[in-house]
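Undergrad: Provided below for reference: sequence and predicted model.
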Amino acid sequence: MNTQGLFKTIALTGLIFTAGAMSPAMAKMSIEDNQCNVTLNYDVTVEPQKLSFSEKGAEVYRVELGKLYIDGNQVELNDKQAALLADYSEQVSKQIPEVIDLVDDAVILATDAVSMALTPIFGDATAAKLDELLAGIQSRVDQAAYQQGDKFYLGATESSLEEAFNEEFEQEMEQMIKNSMGSFMMALGAEMMSSEGGSFDEKMTAFSSKMERIGEDVELQISEQSEAIEAKAKKVCANFEQLMALESELRQSIPQLSSYELATLSDTE
């Protein structure tokens, strides 16, 4: 990982904060790798006997004990439709926990990478404040994607992300950044000026080299986890391609479901 790669990793955590707290209405939850991009259009709750799809806190449709309800009304199904619905429900119930697991792993990796990269620069005391900020982001992500016993919830829509990364969270982060910025800047300035070299340019060159070394060290420490997450993302995308094909068949078979598309799947170029 070069310096550019290091800052890209740091920016990933910043993006979580920006998309959620600063402008939540701009984003839906997406899973992206080199092959595909999946954007989820509904919040999904998976329970042992029930599968619920909702938007803005209101249930759109659900599958409960093999029966389909749209806007609270049961839809009568023939045997073929019921069989398709059962297959679809089983696949969604398997894949939503996989997505939640992927989200959790990605956030943990991003925050760990930021902490490992910046602690050598700012020192333990200042880095503790950074860890507090990152922990705040983690707790809000946990509100949007979590497991509680045998219940799984994935809040993927704009309204759900806005609820998790709300104005209260924004104010908390702004205050925390405000309180910490002085310490960050002083530590950064001290680190730069203590670098080897007589002139300012020499010190900046030495500081840049140190950042390169830190980036390489972080890459070594997180490479295994990063590769595992990339593999998970590929698996999730591949599974969703199959799920979307099954959903398309289901929506064609059950006209009442024709306008409800769980996810938008697009190839990346």
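TA: Sure, I can see it.
Undergrad: only C-alpha atoms for contact and neighbour calcs from this point on.
TA: OK.
Undergrad: And the helices in this structure?
TA: Under the criterion DSSP state H, the chain contains helices at 3-17, 79-144, 158-164, 167-193, 200-253.
Undergrad: Mean neighbour count, the ones you listed: which tops it?
TA: Ranked by mean neighbour count under mean count of other Cα atoms under 10 Å, the helices of the chain are led by helix 158-164, which reaches a mean of 22.
Undergrad: Just give me how far that helix sits from the chain centre.
TA: Relative to the chain's own centre, helix 158-164 is displaced by 13 Å; criterion: Cα atoms, centre = their mean, to the nearest Å.
Undergrad: repeat for stretch 40-56
TA: Distance of stretch 40-56 from its chain centroid, counting by Cα atoms, centre = their mean, is 17 Å.
Undergrad: Touching that stretch from outside, list them.
TA: Defining contact as Cα atoms under 8 Å, 6 or more residues apart in numbering, one finds that stretch 40-56 is touched by 28-30, 59-65, 89, 93, 96, 150-157, 159-160, 261-264.
Undergrad: okay, now the one to match up with it:
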Amino acid sequence: MNRIITLSALVSLGLSTPALAHDDNCNVELDGNILYERGVLTVDMDNGSTMTITPDHNLTVNGEAIGLDSQQQRWVSDYYTHIDTAIPMSVSIAADGLALATTAVDEVFGELFGADNDVVTEFNTMFADMSAELDDTFYDENGAIRINSREMRQKEWMEGGWENEFEDRVEEAIAQSMGKILVALGTQLMWEGGDMEAFEAKMDRFGESIETRVERQALKLEKKADQLCQVLADADEAETQMQRHIPGLDGLNLMDVSYHGHADKM
């Protein structure tokens, strides 16, 4: 049974994607609704008004153009640019996290039991389904990135819902496949001539090798998440200045970000 626990733990490494919402070094809280479509950014503000910024950085509130001085325009441009940068980064990290989990399964179960094993096939089918859900959530019919926070909340993709759903599905799949895993492990033990010590030593070496490879990829993913958090922190700073200094944007409070001492908005 310890061998099963080891395998499950290794697969779980693929699920340990950086959680931006509640990371020790990065805390991101999103409030309100955002729509990003065809490069147009629309935000519902706390005061009931709707702010829109076009790809050429023109600002409107409730459809009316807002005149800006040069400093105000810089804040608007910074805000749009950072959000425009953060959105594809977020989508990429979600896709990379899914790919990492798939790699963990292929590495752990594929190399141990064979790539055509039923357990590997079932996991890869599950990951393919989740990848299709990710594409459906973040891309329009033309393949362009589209973000609608209302739809994402309904699908529980916000507030850590994606990660929770991800982990729940994998844990359920492992539980459902436990019988097949035990049979496969028994077969491996027979190949070792019934020598339990030799089998456990082999499993330990295998586990260490897989863990090293998966953790290396996870570290790269964490670096990308760290870069994303900095971009969001910069967007939050621009949002603060817009809220304070541009008439009609007093209700703008889409995000609050703290990152490496980056203070939350007051």
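TA: On my side now, so go ahead. Note that the coordinates shown come from a computational prediction; the quantities given were computed from them, not determined experimentally.
Undergrad: After superposition, what is the TM-score?
TA: In this superposition the chains share a TM-score of 0.67, using TM-score structural alignment, normalised by the length of structure 2; 232 aligned residues with a Cα RMSD of 4.0 Å.
Undergrad: if we can go back for a sec, so among the contacts of stretch 40-56 of structure 1, which ones count as buried?
TA: 28-30, 59-64, 89, 93, 96, 152-157, 159-160, 262-263 (16 or more other Cα atoms under 10 Å).
Undergrad: if we can go back for a sec, could you take the helices of structure 1 and lay them out as TSV, with extra columns for distance to residue 36 of structure 1?
TA: Formatted as TSV, the helices of structure 1 follow (distance: least, Cα to Cα, whole Å):
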stretch	distance to residue 36 of structure 1
helix 3-17	19
helix 79-144	14
helix 158-164	21
helix 167-193	31
helix 200-253	6
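Undergrad: Hmm, residue 105 and residue 229 of structure 1 touching each other?
TA: Yes: in this structure residue 229 of structure 1 lies within contact range of residue 105 using Cα atoms under 8 Å: 6.9 Å.
Undergrad: Distance of residue 51 of structure 1 relative to residue 11 of structure 1?
TA: Residue 51 of structure 1 sits 35 Å away from residue 11 of structure 1 when distances are taken as Cα to Cα, to the nearest Å.
Undergrad: Actually, residue 73 of structure 1.
TA: When distances are taken as Cα to Cα, residue 73 of structure 1 and residue 11 of structure 1 turn out to be 45 Å apart.
Undergrad: With residue 92 of structure 1 instead?
TA: When distance is defined by Cα to Cα, residue 92 of structure 1 is 31 Å away from residue 11 of structure 1.
Undergrad: How about the contacts made by the residue nearest the centre of structure 2?
TA: For structure 2, the residue nearest the mean C-alpha position is residue 94 (3.4 Å; Cα atoms, centre = their mean). Under the criterion of Cα under 8 Å, 6+ apart, residue 94 of structure 2 has no contact partners.
Undergrad: So what's the residue count around residue 58 of structure 1?
TA: 10 (other Cα atoms under 10 Å).
Undergrad: Also the one 10 residues further on?
TA: Number of residues near residue 68 of structure 1 (other Cα under 10 Å) recorded here: 20.
Undergrad: Roughly how far does the aligned residue in structure 2 for it sit from residue 78 of structure 2?
TA: In structure 2, the residue paired with residue 68 of structure 1 according to TM-score structural alignment is residue 59. For residue 59 of structure 2, the distance to residue 78 of structure 2 under the criterion Cα to Cα works out to 12 Å.
Undergrad: now residue 13 of structure 2
TA: When Cα to Cα is applied, the distance between residue 13 of structure 2 and residue 78 of structure 2 equals 36 Å.
Undergrad: again with residue 67 of structure 2
TA: Using Cα to Cα, residue 67 of structure 2 is found at 17 Å from residue 78 of structure 2.
Undergrad: Over to residue 213 of structure 2?
TA: Taking Cα to Cα as the measure, residue 213 of structure 2 falls 38 Å from residue 78 of structure 2.
Undergrad: Lovely, talk soon.
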